[in-house]
Each structure stands twice: as C-alpha cells, then as structure tokens.
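J.: here is the input, now give the coordinates:
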Amino acid sequence: MPSFDIVSQVDMQEVDNAVNNVLKEIETRYDFRGAKTVMDLSKKTSSINLVTGDDMKIKAVRDMLITHFTRRKVDPRVLDFGQAEATSGGQLKQEIKIKEGIDKDTAKKIVKMIKDSKIKVQAAIQDEQVRVTGKKLDDLQEVISLVRDCDLEMPFQFVNMKK
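T.: All right, here's what the predicted structure looks like:
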C-alpha cells in the first residue's frame, strides 16, 4: 500500500551557514560597532545562544536571522525565540531554540484533521513523525495539499513516498 511520512526536519548545516552569515553582518553593521555581541550555535542542544547590548540589538539580530534563514531556504518558523534575560555584565542574553520533529500535540492535530477530512487514508503517529497510508496515490496527494494548507506554525516535509 502506498504511504509517506510527514516530518519536520531542519538542515543543521544550512542553519550553521545562516548563523555565520549573521555574525559577518554584525561585524560590518554600524549600529553594532563598539557593542560586544556573541552568538553561538549548539548543534547538540539545537539552540542558538545570543548575548548582546540591548533590546534594539536583539530585535536586529532576530530580523537578520529570519532574513538569512529565508535566503538559505530554511523556514524561519523553526526558530523559537525565548525571553531576553539580563546578565551580570549589563547585557542581555536570549536562547533561540531550533524546533525539529513534530511534537505529540501537533501530531494529534494532524491526525484529527486528516480523519475529519474523510479522505480514505490511515494516519498513525510514529515518534516525531506521522505516517499516512492509503490505497490510492491521489488520496495521499490530497492529504499532502491538506497539510500544506493548514496553519500549524511549523514547516512540514513529506518523505519516504512508497508506491
């Protein structure tokens, strides 16, 4: 039976490239001159740690990250910006998490949406992905367009299409 998986994956090499490009841009920007800004990517925890001078600079870095993620064809919806906290040095720090995988609540919403659509397919949650199985490829393509059109605040990819 034909099937495919709905996943939410991030290409960490492209994320690394985007972060490096933002760091290069920070070095050349006039509004960051004289201010110590540190940004490092932790691939182990899938997060970006940012330490900078004030709220304006945090917003500027946020805009730069979104721009460079888009240029690198990484959906900026994977970025989860945390609260800015004061550090002992009089600066602000912010942790930016990179969301990867589909959490249980979102997976349940996807499965419920597929079942409510009355398309003749079965959807099952497997770890951090949703597997959709059906008899006809047309039904599977209908599910793909249904999931693409929904507004669930995260990017989805459709992989492992088996005929």
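
J.: contacts and neighbour counts: CA atoms only from here.
T.: OK.

J.: distance check, the residue most central in space within the chain against Glu100.
T.: Nearest to the mean C-alpha position of the chain, by CA atoms, centre = their mean, lies Val78 at 1.5 Å. As for Val78, its distance to Glu100 is 7 Å (criterion: CA to CA, to the nearest Å).

J.: repeat that for Leu92.
T.: Taking CA to CA, one finds Leu92 at 26 Å from Glu100.

J.: higher neighbour count, those two?
T.: Leu92 (20 against 17; other CA atoms under 10 Å).

J.: could you report the distance from the residue nearest to Lys104 when sequence neighbours are not counted to Asp11?
T.: Computed as CA to CA, 6 or more residues apart in numbering, the closest residue to Lys104 that is not its neighbour in sequence is Glu128, at 7.5 Å. Separation of Glu128 from Asp11 (CA to CA): 16 Å.

J.: to compare against the first, here's another:
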Amino acid sequence: MPSFDIVSETDMHEVTNAVDQAKRDLGNRWDFKNVEADIELNDKTITVSAEQEFQLEQLKEMLRMAFAKRQIDPRALAEEGDSKAGKLIKQHYTLKQGIETDMAKKIVKMIKDQKMKVQASIQGDKVRVTGKKRDDLQQAIAMLKEAELDVPLQFNNFRD
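T.: Here you go, the predicted structure:
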C-alpha cells in the first residue's frame, strides 16, 4: 500500500552555513561599522543582538535573507522573545524540529475533512499517510502545500 511521511525537519548544516553567511554580510555592511552587533548559533537556538531596535530589525532581515538563499523555510524559526543586557538588545530564536502533537492532529483533521481516500496517523513527531492509489497521496500532498500552516512541511519516505 503506497504511503509517505509528513515531517518538519531543518538541516542543521545549512542553518550553520546561513548563520555564517549572515555574519559575513554583517562584517561587510558599512552601516554596522563600529557597532556592537552579532548573530550567534548555539545548538538549536539563534541569538541576534544589536545596540538599537532598528539595527536588530536589519540583522533579522539579513538572517531571513541568508535562510532564503539556502532554501531554509523561515517558518522554522520560532521567536522566543527579547532581552536587554547592558546596552545590547537580544532576540532569541529556536529552530523547530518535528511536528508538535497539536499541529499533527490539525493535519490529520484537515486530511479527514477533505474526505480523501487516504488514512493519516500520528507517529511520534511525524504523520504517516497511506492510501490505495498514488494519485490520492499526491492529492493529499497538494492540499497540504496549499494550506497555510505555520510550520514548514516536507514529504519524504514515499513508497509504492
């Protein structure tokens, strides 16, 4: 029986490359000369720090652009909040890995509401979709790609 998995994974190697690219861009920007600003990656958290609020916004945009160049979905970044440390303003982000239970339930409900000839089941941090025909599975993939979900989805492990 054909099946595929719906996952939400972020390639950490590409994230490291994107952060490094954003840091290089930061070093080349004339408006950040003699300004204390930085982008740091620790495990699955990214910290963006700058002296002023508008500089922080510029750094966030540089990070998003670096993510886009590396084909990393910016929805993989979850904003944790900001903090002040001395004269620096810091913004913390975590990288989303896996599909949370609430989102998985929402995906299963969306598939069932469409009355497609497929079955969806939650398996840990992924959702497995099975059906009798490949066309039904492709229809489910197309429906999920059109849906406006706040997590990046990948479809892998497609089996006939």
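
J.: picking that back up, now list whatever residues contact both of Val78 and Glu100 of the first structure.
T.: Common contacts of Val78 of the first structure and Glu100 (CA atoms under 8 Å, 6 or more residues apart in numbering): Val10.

J.: what about the residue nearest to Lys104 of the first structure, neighbour count?
T.: Neighbours of Glu128 of the first structure (other CA under 10 Å): 16.

J.: Lys109 of the first structure now?
T.: The number of residues packed around Lys109 of the first structure, counting by other CA under 10 Å, is 12.

J.: tell me the contacts of Ser42 of the first structure?
T.: Ile48, Asn49.

J.: counterpart of it in the second structure?
T.: Aligning on TM-score structural alignment places Ser42 of the first structure opposite Asn42 in the second structure.

J.: what's the distance between that match and Asp125 of the second structure?
T.: On the measure of CA to CA, Asn42 of the second structure and Asp125 of the second structure end up 23 Å apart.

J.: repeat for His13 of the second structure
T.: 21 Å.

J.: which residue packs closest to the residue nearest to the centre of the first structure, ignoring adjacent ones?
T.: Lys99 (4.9 Å).

J.: what's the match for that neighbour in the second structure?
T.: Checking TM-score structural alignment: Lys99 of the first structure goes with Lys96.

J.: quick check: Gln9 of the first structure touching Arg77?
T.: No: using CA atoms under 8 Å, Gln9 of the first structure is not in contact with Arg77, being 11.7 Å away.

J.: and those two? which has more neighbours close in?
T.: A count of neighbours by other CA under 10 Å puts Gln9 above the other of Gln9 of the first structure and Arg77, at 17 against 14.

J.: that's a strand at the more buried one, yeah?
T.: No: going by DSSP: H, G, I helix; E, B strand; the rest coil, the assignment for Gln9 of the first structure is coil, not a strand.
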